[in-house]
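Student: Sequence first, then the predicted structure, then my questions.
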Amino acid sequence: MAAGGFCKLPNGTVVVALNLPSPVVDAATGVRVLVLAQNRARALTRLRNLGLRAVYLRGNAAPPTPDEITAVLHHPDGLIWRTAPGPTAPAVPELWRPIRSLLRKPVAQP
């Protein structure tokens, strides 16, 4: 994991942002995942319960931006992702998506 960080909100909840490699999206870029939870440990537990076992947050190198915080606060699940910014990422950022669209198993084509 290249970068990650967190931001504690005035109501006591925490928004955790992580850059993760993704087998679905371009491996060089990866994905940026945002999680809203009561604390950092619960945010990481939410990701681990979805099957992302090797997720750790060390330091606060890339905390969520105000736009990212707004996006995760307005999503009903409080768990979203999009392609991480990088050299191959588009100039215009794409929309945030629910985490289930990332973890959905691809349908086998005959």
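Tutor: That came through fine.

Student: Please count neighbours and contacts with C-alpha atoms only from this point.
Tutor: OK.

Student: show me the biggest helix of the protein in terms of residues.
Tutor: helix 40-49 (DSSP state H).

Student: how about the following helix or strand past that one: buried residues?
Tutor: Later in the chain than helix 40-49, the nearest helix or strand by DSSP states H and E is helix 66-73. For helix 66-73, burial by neighbour count (16 or more other C-alpha atoms under 10 Å) applies to 68, 69, 71, 72, 73.

Student: Distance to residue 18 for the residues you listed - can I get that in a markdown table?
Tutor: Putting those into a markdown table (distance: C-alpha to C-alpha, whole Å) gives the following:
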| residue | distance to residue 18 |
| --- | --- |
| 68 | 12 |
| 69 | 13 |
| 71 | 15 |
| 72 | 13 |
| 73 | 16 |
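
Student: Check it against this one:
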Amino acid sequence: MSGGGFSKLPNGTVVVAVSLPSPLGDGSPARYLVHAGNRARALTRLRNLGLRSVYLRGNAEPPTPDEITAVLHHPDGLLWRLQAPTPPGLWHPFRFRASA
């Protein structure tokens, strides 16, 4: 499972969203959001946190306005939440993965 996209903001930075397996290890899908100076830096931030095989091919699933707002209001600019057929869960800082 992988899908994602990006949105370039008026100030020149980007928000990248990718769908990958959950950091909980249960195989459920999760949506990761990263705010960075450019797409390459956003993907590097994810890779540095242990998501080694993260690539962004195309822009099929860009972040929604609500997702952009969530990541811009987080001090680290890096969030994830479960994607389920039911309404998605709450946003979590990526630090949660390190303590799980």
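Tutor: Cool, the structure landed. Predicted model only: the values in this text are computed from it and were never measured.

Student: ok, back up a step: tell me the two of the buried residues of helix 66-73 of structure 1 that are most distant?
Tutor: Put simply, by C-alpha to C-alpha the two of the buried residues of helix 66-73 of structure 1 set farthest apart are 68 and 73, 8.6 Å from each other.

Student: Pull up the overlap in contacts between these two.
Tutor: Common neighbours of residue 68 of structure 1 and residue 73 are not found (criterion: C-alpha atoms under 8 Å, 6 or more residues apart in numbering).

Student: And residue 99 of structure 2, how far from residue 55 of structure 2?
Tutor: Residue 99 of structure 2 sits at a distance of 25 Å from residue 55 of structure 2 (criterion: C-alpha to C-alpha, to the nearest Å).

Student: Between these two, which has more neighbouring residues?
Tutor: Between residue 99 of structure 2 and residue 55, residue 55 has the larger neighbour count (other C-alpha atoms under 10 Å), namely 16 against 6.

Student: ok, for that one, nearest residue in space, not its chain neighbours?
Tutor: Among residues not flanking residue 55 of structure 2 along the chain, residue 43 sits closest, at 7.1 Å (C-alpha to C-alpha, 6 or more residues apart in numbering).

Student: middle-most residue in structure 1, spatially?
Tutor: residue 33 (0.5 Å; C-alpha atoms, centre = their mean).

Student: Leaving out chain neighbours, which residue sits closest to that residue?
Tutor: Leaving out its chain neighbours, the residue that sits closest to residue 33 of structure 1 by C-alpha to C-alpha, 6+ apart is residue 81, at 4.4 Å.

Student: Helix 66-73 and the one helix or strand that neighbour maps to, what's the angle between them?
Tutor: With elements taken from DSSP H and E, the one containing residue 81 of structure 1 is strand 79-83. Relative orientation of strand 79-83 of structure 1 versus helix 66-73 (axes from the mean of the first three to the mean of the last three C-alpha atoms, to 10 degrees): 130 degrees.
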